[in-house]
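*Asks:* Provided below for reference: sequence and predicted model.
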Amino acid sequence: MRTYDDTMFIDTFEHEYTWLNGFMRNVARFPRRNALIDPETGRAWSYKALNEEANRLANALKSAGVGKNDVVMNALRNCPEFAFSYIGPRKVGAILLSANFNLAAGEFALLIQHNKPKVVIYSANIASVMQEAEKLCQTKGFVPQKFILADNIEKAVLPSSHISYEEFTESSSPENPEISFRPHIYDEVLRLCTSGTTALPKSVPLNDINEVLSAHDVIMHYPMNQNDVTLNMTPWFHRGGCHSGGVCPTFYAGACAVIMRKFQPTNALDWVEKHKITYMMGSPSNLAMLARSQVKSPKNLSSLKGLVTMGAPLSKADCIHYMQVLTPNIFNGYGTTETFWNSFLRPYNLPDGAGSVGGSCTDDEVRVVKIYEGKKAEPEERVATDSESEGEIIIRSPEKTTYAYINDPKMTAEKFYKGWMYTGDTGVWNEDLIVTVRGRKDDMIITSAENIYPTQIEEAINEHPKVKDSIVTSVPDKVRGQAVVAYIVPEDKSLTIRELFDFCTNHKMLSTYKRPRYFALIDELPQTATGKKKHFEIKKRALEDLEKGILKKD
C-alpha cells in the first residue's frame, strides 16, 4: 500500500522511460547537430537524418514481416548501417542480435539456429563467409528470410540469393512506423554474444531499462553530454564497444559518434585533431599503439577529455606513459558482457591505482568471496580484505543485466545467484574494497579483447585425422594481450606444424582470433588421475617453452 496514488508513475515509468524515447528527444532538440560521422567515406548524419535512416530500415523490416519480439541479426563492423540497425528494429518491437563479424561460417550457422533471426544484415567484407553460413543453415533446418549485404565500400560481389542494404530500404518511408503495442522497459531490445565452452556463443539479453541505465552510467562516470564527440576503437558488437562511449550512450546523450571500421592508430589520432574528439575508447593494446604513433608523429590532442580502456588492468608504468603522451585523463573499467562495467578507475585514481580494477561503480557492488569445490559461495561469504586472501569476484548490477541467457537455463543457473553474477575471475581486495584480479577459476583466454575457451579449440584440432589429442593454453602477446598455444599429441608421427596451421586456418568452427599462433608436438598431455587435462600446468610450461623457442609458428 502506497501513501500516494502511484498509478500514473508506474504507467509512465514502465512504458515511457525507454532508450528510444531518449533518442527521439534528441532528434527533436538537436535535429541539425551531427550524430554520426564516417571519415572513411566523408559522410555525416544529423540527428534528423539518422532518425530517417533508422525509420527506413524499420519500415522495410515491417514490410518484410518483422514485428514484436522477432530477432534481427547484424554481423557488422562499425559502420553507418550498424547505427541504423541499432535503432531501427526497436521501432517495430524487434530485438537486435549483434554478432561478432569475426565468426567462422559454422559459428554463424550455430548462432542463427539458436536465435532464429528473420533477417541477417552483414558487412560486405564477410560476404563469402555469410554465404557459406547460409548453406550450412540449409542443412540444419532454419534459414533466415533475408540476408542483407551492407557497408559495401570494397565493392564486394553480392551473393545471388542475398539483397543489398540499399535495395532493401530504398523505397521505405523515412517517417516513424506505426506500431500496435506499447513498449515496456522490460522488453528485450538487444541481444549480445559472449564466448562459452562450446562453439555456440552465449546469447545475453538486454532489456530497455538496461540500455537506459547503461547510458546513464557513462553519462555519470565520464561525464558525457551533447557536446561530446566519441570514437570507439573497438567493435560496437561488444558490450564495451556498444555501451562504453559507443552508440548506446552517445545517441542517448545527444553527442556525436565517429565511425572506425578497423583500428589504425594514425587515423585515430588524425581524426581526434580533425573532428575534435573528446572521448576515445579502446583496449590496452589500442592505447599502446596510439602512444607509439603519437611519439613518432605528434598530433594536436587538446580536445581529448579522456581515454577509456577495458578488458585488462593497466600497469602503473604504462598508465604514466599514456598520461604524458596522450592525455592526463585515463579511465579503466572492469566488467562483463552480462553486466557492462562494474568497477571504474577515474583519472584521480591513476596512476596510483593502476594494476587494480578499482572500487565498485556508483550503482553496482563488486565483492570477493570464498571458493569452494563443486559449489558457489554465498554472497556474504567474503574473503578477508587483506590484499592476500584470494577468492572469486562476484558482481551485483541490477540496473545493467537481466540475469539470464537465451535458451540456456543451465548456464543461467551457473552464473547468476541471488542477484549476483559469479564471474569466474579470481582476485583479492583491500580494506578500501579495491579489487585486484589474479586470474580465472576456469581457463579462459582473452585475446584482442575476445574471450576464448580452450575446450572448443581442442575439439576442433582433435578432428584432424593425424591428431590423437590436444591441449590449448596461452602466452602473453604484446599486440593481442594473449596468444593461443596448442600442444598436440600426434596419432600419426608424420604430422607437421604446417599441416596443423592449415587445418586451423580452414576450419569452419575456428574464427581467426581463435586460431593458435603457436604449436608444439608432445608425447602426452598433462592430466589428473581421473583424466582431466591440467590446463594450469600446461600454461606454466608454455611460458618456459616460449622463452626457449620450443613453440613453433607455421
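*Replies:* Arrived safely. Fair warning: this is a prediction, and the values are worked out from it, not measured in the lab. Residues are numbered from 1 along each chain as shown.
*Asks:* drop to CA atoms for contacts and neighbour counts, all remaining ones
*Replies:* Will do.
*Asks:* Find the residue at the geometric middle of the protein.
*Replies:* Most central in the chain under C-alpha atoms, centre = their mean is H238, positioned 1.8 Å from the mean C-alpha point.
*Asks:* for comparison:
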Amino acid sequence: MNTDQRPWLSQYPAGIPANVDVHTHSTLKDLLAVTCKQFANRPAFSCMGKDLTYAELDKLSTALGGYLHYRGLQPGDKVAVMMPNMLQYPIVLHAVLKAGLVIVNTNPLYTPREMKHQFTDSGCKGIFIAENFAANLEQIIEETDINTVILTTIGGMLGWLKGGLTNFVVRNVKKMVPQYNLPSAVDFQTALDEGKKHPLPHFEGQPDDTIALQYTGGTTGVSKGAMLTNANLVANAMQSKAWMTQKLQEGSDERMLCPLPLYHIFAFTVNSVAIFCHGICNVLIVNPRDLSTIVKAFKDNRIAAMTGVNTLFNGLLNDDSFTSLDFRHLKITVGGGMAVQRSVAERWQKVTGVPLSEGYGLTETSPAASMNPLNESLRIGSIGVPMPNTVMRVWNDEENRPATSEERGEIQIKGPQVMKGYYNRPEDTAKVLHDGWLNTGDIGMMSEDGFFRIVDRKKDMILVSGFNVYPNEVEDVIAGHPKVLECAAVGIPSDRSGEVVKIFVVKKDKSLTEDELIAFCRKELTGYKVPKEVEFRAELPKSNVGKILRRELRQEKV
C-alpha cells in the first residue's frame, strides 16, 4: 500500500503503525483460543457483578459447541443469537465459532415480521434466545428452518441466589416474559451439561470463510446480511487493538464499559473481539437506557474506556448522578453509530476530562474504517483518519474522479475489513463493491492532511430550491441550544421550493418555544437551511443502538 496515497499517516499518534499484521491467525476461532490461554485466569466479561474468566469461557464454550454438534448442526450452518448483553453471549459466540457455524446476530427487539425476514433470508437452523422474546419466536418458527432452540434467562449465569432473584423480578415483578409455548426448546444450562458428554470435533476453518452474517440496519432499504469472514474480523480486531494500545495496557486490571449491544457490529467487534484480545475485561450493561446501571458500573469498576453513541453520551451528561462521578481512571471514550454533536463532545470533555473521539464504520466494514486520535489531536466534527491498512477516498460521481481536498463526494473504502458481499444478493453487492472499493452512500470530504468529515447520507439530503441542505449541519446547530435535549432534521414537501426543513425536537427546558428556536437558527444558518416547521416531541424514534431514525419521521408524513 503506497504511503503517498495516505496523507493521514502523519496524523497518527506515535507508536501506531501504518500497517498491522492482519494475518497473525487464519481464523477468528484461533485468535480467540490463543487469547483464552494467554489470559486464562483473568476476567474476560463481567455482568451485574458476576465475572467470567477467559478459562471459564473457553471451557463452557467447548461444551456448548459439543452440544451443537451433537444436535446435528454442521459447519457452515447458520445460528441466530437473540439476547441482550449477558454472560451467555460470549459463550455462544465462541461455541458457534468452535463448531464451524455462522453467527447471525439478531436484535432482541425485532417484531415477529422482522425476525421472520432475517431467519428465512439467512436460512438459520438454530437459535439462542432469551426467554423474554420467546413468544415472538413462537409466532414464526414454523415458517423457518430452525430446529434447534436454546432458551436462556437474564439471571442464568449469575449464580443460584442472584440469578434466581433476578429471574423472579424479571418474570413476576416487571412482567417482562410473555407466555410462550416452544415444546422442543432446551434450557441453556441443560445444553451445557449435555455438551460435556459429547466431544467437539476439531474444525479447520479458512480465512475466506463467512463466520458472521451481520444484517444491516435497514434504514435505507431492505435489511441485508453482510458476509463477514475470518479475515475481515481478525483484521479489524488487529486494527482496533493497535489504535488503543497506546492508551490501554494489555492484560491490565482496567476495564471497558460495554453499554452498546454485543449483537450490533460496533460492540461485536470492538468489545467481543478487539478488547477481548487485549486481555481487558468488558463490563456488560444489560439495558443502557437505565442510566443508573451505567453509574453503578463506574462506581464498582475501574472503567478506563467506554464506547457509546451520541444519544447515550447526551443522556449521561444530563444525569446528575453521572456527572458527579470520579473519572480519574477513564482514558478512552469512543463515539460511533451516528454523528457526535459538537456540543455533546465539548461538554463530555469538560465533565470527564477525556476527549470524545468519534470513529466511523459500517456493518460492511466490520465495522471500524476510520478513527480520531485518542488524544487532544482529535478534531471535533470529523470522523478522524483511516485505520491502519485502510484507504479511504471521496469520489466525485458527476465527473467520475477522486474529489479534491474539501470537495464533497461519496466516501469509498478499501481495506482487509471490507465484507465479502451481501448474502444471496449479488446484484446488491455489485452496487456497492467495485474493484475492492466499498461505496458507503455517505457524503463527505477530506481535508488536505487526511481528516475525513461526514456531511450526510445521500438519502437524508434535503433539496431546497436546488440547494443541498445536510441534516447533520442543522441538527448540530440546534443541539447547541441550551434548551434542546435531542433533535432530528428531515425534508418535507413544499410547493414553493420542492422541500423545506422540518425539525423534531425533544425539550430539555419546557419553556422553549418554536419562535425562540427559529430565531436561534437564523443566527447560525443561511436562510434556506432554517427550519420552516418545528414539532416538539416527548421522544424520537431510535434504532437498537440509539441512533435517531430520520426515516421513520419522514414516513409519518408520506
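*Replies:* Yep, that arrived. Here the structure is a predicted model, which is why all the values come from computation and not from measurement.
*Asks:* What lines up with the residue nearest to the centre of the first structure in the second structure?
*Replies:* For H238 of the first structure, the aligned position in the second structure is H264, judged by TM-score structural alignment.
*Asks:* Repeat that for E132 of the first structure.
*Replies:* The alignment partner of E132 of the first structure in the second structure, by TM-score structural alignment, is Q139.
*Asks:* Tell me which helix or strand that match sits in.
*Replies:* helix 134-140 (DSSP states H and E).
*Asks:* ok, the alignment partner in the second structure of R440 of the first structure - how many residues close by?
*Replies:* Counting by TM-score structural alignment, R440 of the first structure lines up with R457 in the second structure. R457 of the second structure has 17 neighbouring residues, counting by other C-alpha atoms under 10 Å.
*Asks:* got the contact list for R457 of the second structure?
*Replies:* Residues counted as contacts of R457 of the second structure (C-alpha atoms under 8 Å, 6 or more residues apart in numbering) are 441-443.
*Asks:* how far away is it from V149 of the second structure?
*Replies:* To V149 of the second structure, R457 of the second structure is 38 Å away according to C-alpha to C-alpha, to the nearest Å.
*Asks:* now G221 of the second structure
*Replies:* Separation of G221 of the second structure from V149 of the second structure (C-alpha to C-alpha) stands at 29 Å.
*Asks:* Find the nearest non-adjacent residue to Y67 of the second structure, please.
*Replies:* Once flanking residues are discounted, Y67 of the second structure sits nearest to G195: 4.0 Å by C-alpha to C-alpha, 6 or more residues apart in numbering.
*Asks:* What's the local residue count around the one you found?
*Replies:* Residues near G195 of the second structure, counting by other C-alpha under 10 Å, number 23.
*Asks:* any idea which element the counterpart of it in the first structure lies in?
*Replies:* Following TM-score structural alignment, the counterpart assigned to G195 of the second structure within the first structure is S172. For S172 of the first structure, there is no host helix or strand (DSSP H and E).
*Asks:* circling back to that earlier point, the helix holding Q139 of the second structure vs the first structure, average distance?
*Replies:* Compared with the first structure after fitting, helix 134-140 of the second structure has a mean deviation of 2.0 Å; criterion: mean C-alpha distance after the TM-score superposition for the first structure.
*Asks:* residue range for the next helix-or-strand element following that helix in the first structure?
*Replies:* On the C-terminal side of helix 134-140 of the second structure, the closest following helix or strand by DSSP H and E is strand 148-152. Mapping strand 148-152 of the second structure onto the first structure (TM-score structural alignment) gives residues 146-150.
*Asks:* pretty sure K400 of the first structure is in contact with H216, am I right?
*Replies:* No: here K400 of the first structure lies out of contact with H216, judged by C-alpha atoms under 8 Å, at a distance of 10.2 Å.
*Asks:* now the counterpart of V119 of the first structure in the second structure: how far from T148 of the second structure?
*Replies:* Aligned counterpart of V119 of the first structure in the second structure: G126 (TM-score structural alignment). Applying C-alpha to C-alpha, the value for G126 of the second structure to T148 of the second structure is 4 Å.
*Asks:* which of the two has more neighbours?
*Replies:* G126 (24 against 19).
*Asks:* Of G221 and V149 of the second structure, which one has the most company?
*Replies:* Neighbour tally, G221 of the second structure and V149, criterion other C-alpha under 10 Å: the higher count belongs to V149, 23 against 8.
*Asks:* My read is that that one contacts C124, right?
*Replies:* No: using C-alpha under 8 Å, V149 of the second structure is not in contact with C124; the gap is 10.9 Å.
*Asks:* hang on, the earlier thing: quick check: the match of E132 of the first structure vs N132 of the second structure, distance?
*Replies:* Counting by C-alpha to C-alpha, the gap from Q139 of the second structure to N132 of the second structure is 14 Å.
*Asks:* Between these two, tell me which one has more neighbours.
*Replies:* The neighbour count for Q139 of the second structure versus N132, taken as other C-alpha under 10 Å, is higher for N132 (23 against 16).
*Asks:* doesn't Q179 make contact with the more buried one?
*Replies:* No: using C-alpha under 8 Å as the test, N132 of the second structure is too far from Q179 to be in contact (9.1 Å).
*Asks:* Which parts of the stretch 451-554 of the first structure are strands?
*Replies:* For the stretch 451-554 of the first structure, the strands defined by DSSP state E, counting those that start in this stretch cover 467-477, 481-490, 518-521.
*Asks:* deepest of these, which one?
*Replies:* Sort the strands of the stretch 451-554 of the first structure by mean neighbour count, taking mean count of other C-alpha atoms under 10 Å, and strand 481-490 sits at the top with a mean of 23.
*Asks:* on contacts alone, who are the packing partners of it?
*Replies:* Counting contacts by 3 or more C-alpha pairs under 8 Å, 6 or more residues apart in numbering; DSSP states H and E, strand 481-490 of the first structure packs against strand 445-447, strand 467-477, strand 518-521.
*Asks:* Nearest to I87 of the first structure, out of those?
*Replies:* Evaluated over those, closeness to I87 of the first structure peaks at strand 445-447, with 29.7 Å, by C-alpha to C-alpha.
*Asks:* contact partners of that closest one?
*Replies:* For strand 445-447 of the first structure, the external contacting residues (C-alpha under 8 Å, 6+ apart) are 451-454, 473-474, 480-484, 513.
*Asks:* Cool, thanks, talk later.
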